[in-house]
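Q: no FASTA, just this:
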């Protein structure tokens, strides 16, 4: 039996159900239940919360979330081979675990969740960034979630928390930090996983802000940031010339030198520019 519940070890579960990780699904399984419990704790106090989990696999993090006191866990799993193992967890936690088989990119989980809602997941590498962007760009803010506790490749995690002037700083950092507090809470080496990936991983915890950090129109900010970082080696007066014919004047009005490059510009300055661009 494991140390966090009365269910078998993850290694035993994987052997019993023949759950070899599939590269095509971006799977790398964490087998240390102490580690999955540690990740679950980073999601904060889960009592009274519904938790959305994407890609539970054999259920290591799922068990950590339930053992940490989550009111309910909604797990979305694309790999049908994992369903019997997840059903065993559901039996051990009656009424607390719902499993939906399918693609997380195609399923709207909100019909199955009751606020307050947190998201916690060891995200499959091949859909992780896309899901994060979706959660950060809803039509209305605040979003449905209070916090996101997500595992990524370490390189992606560093891009989420990056500061101006660093090589990792770009669109993902601005998107995350405009509407959330983001920090890396756990670093994981390849050998923590089965099979070991070729890269290190990290868990990022993002807490939704009640409103964006600085005022700006979301669509305008997105256009400016995309144009600036799509040609990040160019000066902004060149990379942003398609945004407005008098872009140099608007850059100066926003406190940005037209000769700066996107990676040198802070989130606050980008938001000021987004406001300036909309002025007559």
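A: Everything's here; your move. Remember, predicted model here, so these are calculated numbers, not experimental data. Numbers count the residues shown, from 1 in each chain.
Q: From here on, just use CA atoms for contacts and neighbour counts.
A: Fine.
Q: hmm, who's touching stretch 155-172?
A: The contact list for stretch 155-172, computed with C-alpha atoms under 8 Å, 6 or more residues apart in numbering, reads 129, 133, 151, 173-174, 176-177, 182-184, 201-204, 225-226, 229, 262-266.
Q: Just the ones of the residues you listed in strands?
A: If you go by DSSP state E, these have 151, 182-184, 201-204 in strands.
Q: In CSV: those residues, plus neighbour count.
A: Converted to CSV, the ones in strands among the contacts of stretch 155-172 look like this (neighbours: other C-alpha atoms under 10 Å):
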residue, neighbour count
151, 26
182, 22
183, 18
184, 18
201, 22
202, 21
203, 25
204, 26
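Q: Max pairwise distance over those residues: which two?
A: 182 and 201 (15.8 Å; C-alpha to C-alpha).
Q: let's bring in a second model and compare:
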């Protein structure tokens, strides 16, 4: 029985789970992290693909099923009970780059993605199932209705692409919306940590009041003066800015802070 409070919708169709594993591959001999395996539908496909899989599961009801998989996985399945938002991914793989492949629980999918995009641990790649609406937000471009903070952070750190769609009927129980798989591969020139932290603040402020002009939405960070420093018209709105323009604003924030300005 799925727990709505945990955002659980399970993928049990092996044709679909095998396709997700292929989209994440090649996985032979590679360390893979899966969050929220539930009854292990995707886990089976990952093991079948030859991966060394670590699963993080919060719902103890699935432990017996996952333990059964452990006995037939020839030592390639490790189970960790707990909250994925609190897990130290680096400790799980002893510093090795993990490939993250998951049908993420709906209620924590976005929070987990932001953790993996901006946190200290950098996955080798991520192949993640989200609600279709969230997937579209990740890959959205300036001017799109779905364009927002998630797109800015994802595209500043990864190359993100929707690689598969899945109808609601593919899940047990069926959710009220369709889903999609996003493949995210890290960019070689990821922004340094201070710049990425500034980008988080700028994008959060700008899209937190997206109907306002930048001079108003960015007022806590410098408003019109900040825009002028980045060469951006302060009467524009957040959804019109390109990623490079957001990066320029983030850089301007760092410069202002170095000079003790507000």
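A: Received the coordinates, thanks. Values in this document were obtained by computation on a predicted structure and should not be read as measured data.
Q: And the TM-score between them?
A: Superposed pair, TM-score by TM-score structural alignment, normalised by the length of structure 2: 0.91. Supporting alignment: 255 aligned residues with a C-alpha RMSD of 1.8 Å.
Q: sorry, back to before: closest one to residue 41 of structure 1 out of the ones in strands among the contacts of stretch 155-172 of structure 1, please.
A: residue 203 (11.6 Å).
Q: Distance of the closest one relative to residue 224 of structure 1?
A: 29 Å (C-alpha to C-alpha, to the nearest Å).
Q: next one: residue 43 of structure 1
A: Distance from residue 43 of structure 1 to residue 224 of structure 1, by C-alpha to C-alpha: 33 Å.
Q: repeat for residue 132 of structure 1
A: 20 Å.
Q: These two: which is more packed in?
A: In terms of neighbours (other C-alpha atoms under 10 Å), residue 224 is the more surrounded of residue 132 of structure 1 and residue 224; the figures are 23 against 17.
Q: quick one, what contacts the more buried one?
A: 240, 243, 270, 274.
Q: any idea what the second one aligns with in structure 2?
A: The equivalent of residue 243 of structure 1 in structure 2 is residue 221 (alignment by TM-score structural alignment).
Q: thinking its match is in contact with residue 254, fair?
A: No: counting by C-alpha atoms under 8 Å, residue 221 of structure 2 sits too far from residue 254 to count as a contact (10.4 Å).
Q: out of these two, which sits in the more crowded spot?
A: Shown here are residue 221 of structure 2 and residue 254; by other C-alpha under 10 Å, residue 221 has more neighbours (25 against 17).
Q: picking that back up, can I get the ones in strands among the contacts of stretch 155-172 of structure 1 in JSON lines with distance to residue 28 of structure 1?
A: Formatted as JSON lines, these follow (distance: C-alpha to C-alpha, whole Å):
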{"residue": "151", "distance to residue 28 of structure 1": "11"}
{"residue": "182", "distance to residue 28 of structure 1": "24"}
{"residue": "183", "distance to residue 28 of structure 1": "23"}
{"residue": "184", "distance to residue 28 of structure 1": "20"}
{"residue": "201", "distance to residue 28 of structure 1": "11"}
{"residue": "202", "distance to residue 28 of structure 1": "13"}
{"residue": "203", "distance to residue 28 of structure 1": "14"}
{"residue": "204", "distance to residue 28 of structure 1": "17"}
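Q: Specify which member of these is nearest to residue 58 of structure 1.
A: residue 151 (16.1 Å).
Q: That closest one against residue 201, yeah?
A: Yes: counting by C-alpha under 8 Å, residue 201 is a contact partner of residue 151 of structure 1 at 6.8 Å.
Q: helix, strand or coil for residue 234 of structure 1?
A: At residue 234 of structure 1 the chain is in coil, as set by DSSP: H, G, I helix; E, B strand; the rest coil.
Q: What is the corresponding segment of structure 2 for stretch 182-194 of structure 1?
A: So stretch 182-194 of structure 1 sits over residues 160-172 in structure 2, by TM-score structural alignment.
Q: In that stretch, which residues are buried?
A: 160-162, 165-166, 168, 170-171 (16 or more other C-alpha atoms under 10 Å).
Q: Those into CSV, with extra columns for distance to residue 58 of structure 2?
A: As requested, the buried residues of stretch 160-172 of structure 2 are exported to CSV (distance: C-alpha to C-alpha, whole Å):
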residue, distance to residue 58 of structure 2
160, 27
161, 28
162, 27
165, 26
166, 24
168, 23
170, 23
171, 19
